[in-house]
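*Asks:* Following is a predicted model, sequence given first.
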Amino acid sequence: MTSKYLLAALALAVSGAAFAAGDHSHGDDHKPQHGGIVAGTHDMDYELVARPDVLTLHLRDHGKPASAQGVNAKLTLLNGTEKSEAVLVPAGEGKLEAKGAFKVAAGTKVVALVTLPGKKPANVRFALK
């Protein structure tokens, strides 16, 4: 009987560790809601919508739009050896934007540095498909 409990505890521990290495979960729907790519940290989801003329980062806290007020965010776009940056500004409930001309294509990697008021900066990575 004891070995049964030990095996169950071991299975839970292993599955939890494997899950933590992948996407995080706190009971939310992590699917794109705006046609972008979703990535997350332990407490927030970020959805990047990258277009050649505008970059939009949607913020969600447990599935609901999070306030963009007081948020500092910068995107770094990497295309091979080419690197460009964009500073995002609040653009409505739960979103930040940068307007301009951006090189976004399949294979572009994007690193977002996002600082929410009162929190440590989050480093979120995306790969465009």
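*Replies:* Received it, and whenever you're ready, just let me know what you need. What you see is a predicted model; the values in this text were computed from it and never measured. Numbers count the residues shown, from 1 in each chain.
*Asks:* From here on, just use CA atoms for contacts and neighbour counts.
*Replies:* Noted.
*Asks:* what about the strands in the chain?
*Replies:* Counting by DSSP state E, the chain has strands at residues 37-40, 45-50, 54-61, 64-65, 72-79, 82-90, 95-99, 109-115, 122-127.
*Asks:* Redo those as JSON lines? Include distance to A20 and mean neighbour count.
*Replies:* JSON lines is the format used below for these (distance: least, Cα to Cα, whole Å; neighbours: other Cα atoms under 10 Å):
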{"stretch": "strand 37-40", "distance to A20": "12", "mean neighbour count": "20"}
{"stretch": "strand 45-50", "distance to A20": "15", "mean neighbour count": "24"}
{"stretch": "strand 54-61", "distance to A20": "18", "mean neighbour count": "21"}
{"stretch": "strand 64-65", "distance to A20": "22", "mean neighbour count": "14"}
{"stretch": "strand 72-79", "distance to A20": "25", "mean neighbour count": "19"}
{"stretch": "strand 82-90", "distance to A20": "29", "mean neighbour count": "16"}
{"stretch": "strand 95-99", "distance to A20": "26", "mean neighbour count": "21"}
{"stretch": "strand 109-115", "distance to A20": "20", "mean neighbour count": "19"}
{"stretch": "strand 122-127", "distance to A20": "16", "mean neighbour count": "17"}
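*Asks:* Alongside the first one, take a look at this:
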Amino acid sequence: MKSIYLVAAFALFLSGLAYAAGDHGHGHGHEHKPLHGGVVAVVKDVDYELLAKPDSIQLHLRDHGKALDVSKASAKLTILVGTEKQEVELKPVGTRFEALGTYKIAGGKAVALVSVPDKAPATVRFVLK
């Protein structure tokens, strides 16, 4: 009799693992793909797309597929390439954040600190192309 309970508990455990690893079918109606040629990271249902080039950086924010208003938001990016670290203040430009300058990005990583009104501040990590 105990073996039936053990088998049932194990089956329940396995189904929980399958659910945790799967899509969950939460039907959010959008995909987390880059729309601007950058790399996408998702934090708390917000898509952050970073497009980093040697002369410009753009950060696009989408909430459930719709662009967020960044006019009253702030963002700071830290770029790490090897032992070099570069801090970049991103400014709202239309529906995105942007900075112009000279940046080392190849093979690097970046961490964005983003504050948007009515949302919790987010720390977003990217692996640069």
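*Replies:* Looks like it came in fine. Keep in mind that what you see is a predicted model, and the values were worked out from it rather than measured.
*Asks:* re earlier: ok, which of the strands of structure 1 comes nearest K4 of structure 1?
*Replies:* The stretch from those with the least distance to K4 of structure 1 (Cα to Cα) is strand 37-40; that distance is 35.1 Å.
*Asks:* mean deviation of the closest one from structure 2?
*Replies:* After superposition onto structure 2, strand 37-40 of structure 1 lies on average 0.4 Å away from the residues it aligns with, using mean Cα distance after the TM-score superposition for structure 1.
*Asks:* which one of the strands of structure 1 lies closest to A21 of structure 1?
*Replies:* Judged by Cα to Cα, the one of these that comes nearest to A21 of structure 1 is strand 37-40, at 12.2 Å.
*Asks:* whereabouts in structure 2 does the closest one align?
*Replies:* Equivalent residues of strand 37-40 of structure 1 are located at 39-42 in structure 2, counting by TM-score structural alignment.
*Asks:* wait, H30 of structure 2 sits on H64?
*Replies:* Yes. At 6.5 Å, H30 of structure 2 and H64 qualify as touching, with contact defined as Cα atoms under 8 Å.
*Asks:* Compare the two (neighbour count), which wins?
*Replies:* More crowded of H30 of structure 2 and H64, by other Cα atoms under 10 Å: H64, with 15 against 10.
*Asks:* Against A73 of structure 1, how distant is P90 of structure 1?
*Replies:* From P90 of structure 1 over to A73 of structure 1 the distance is 9 Å, taken as Cα to Cα, to the nearest Å.
*Asks:* ugh, wrong one, I meant G27 of structure 1
*Replies:* From G27 of structure 1 across to A73 of structure 1, the span is 26 Å (Cα to Cα).
*Asks:* Repeat that for A112 of structure 1.
*Replies:* A112 of structure 1 sits 7 Å away from A73 of structure 1 when distances are taken as Cα to Cα.
*Asks:* now swap in L116 of structure 1 and tell me
*Replies:* From L116 of structure 1 to A73 of structure 1 the distance is 9 Å (Cα to Cα).
*Asks:* Also L96 of structure 1?
*Replies:* Taken as Cα to Cα, the spacing of L96 of structure 1 relative to A73 of structure 1 amounts to 8 Å.
*Asks:* where do the contact lists of those two overlap?
*Replies:* Counting by Cα atoms under 8 Å, 6 or more residues apart in numbering, the residues touching both L96 of structure 1 and A73 are L88, V89.
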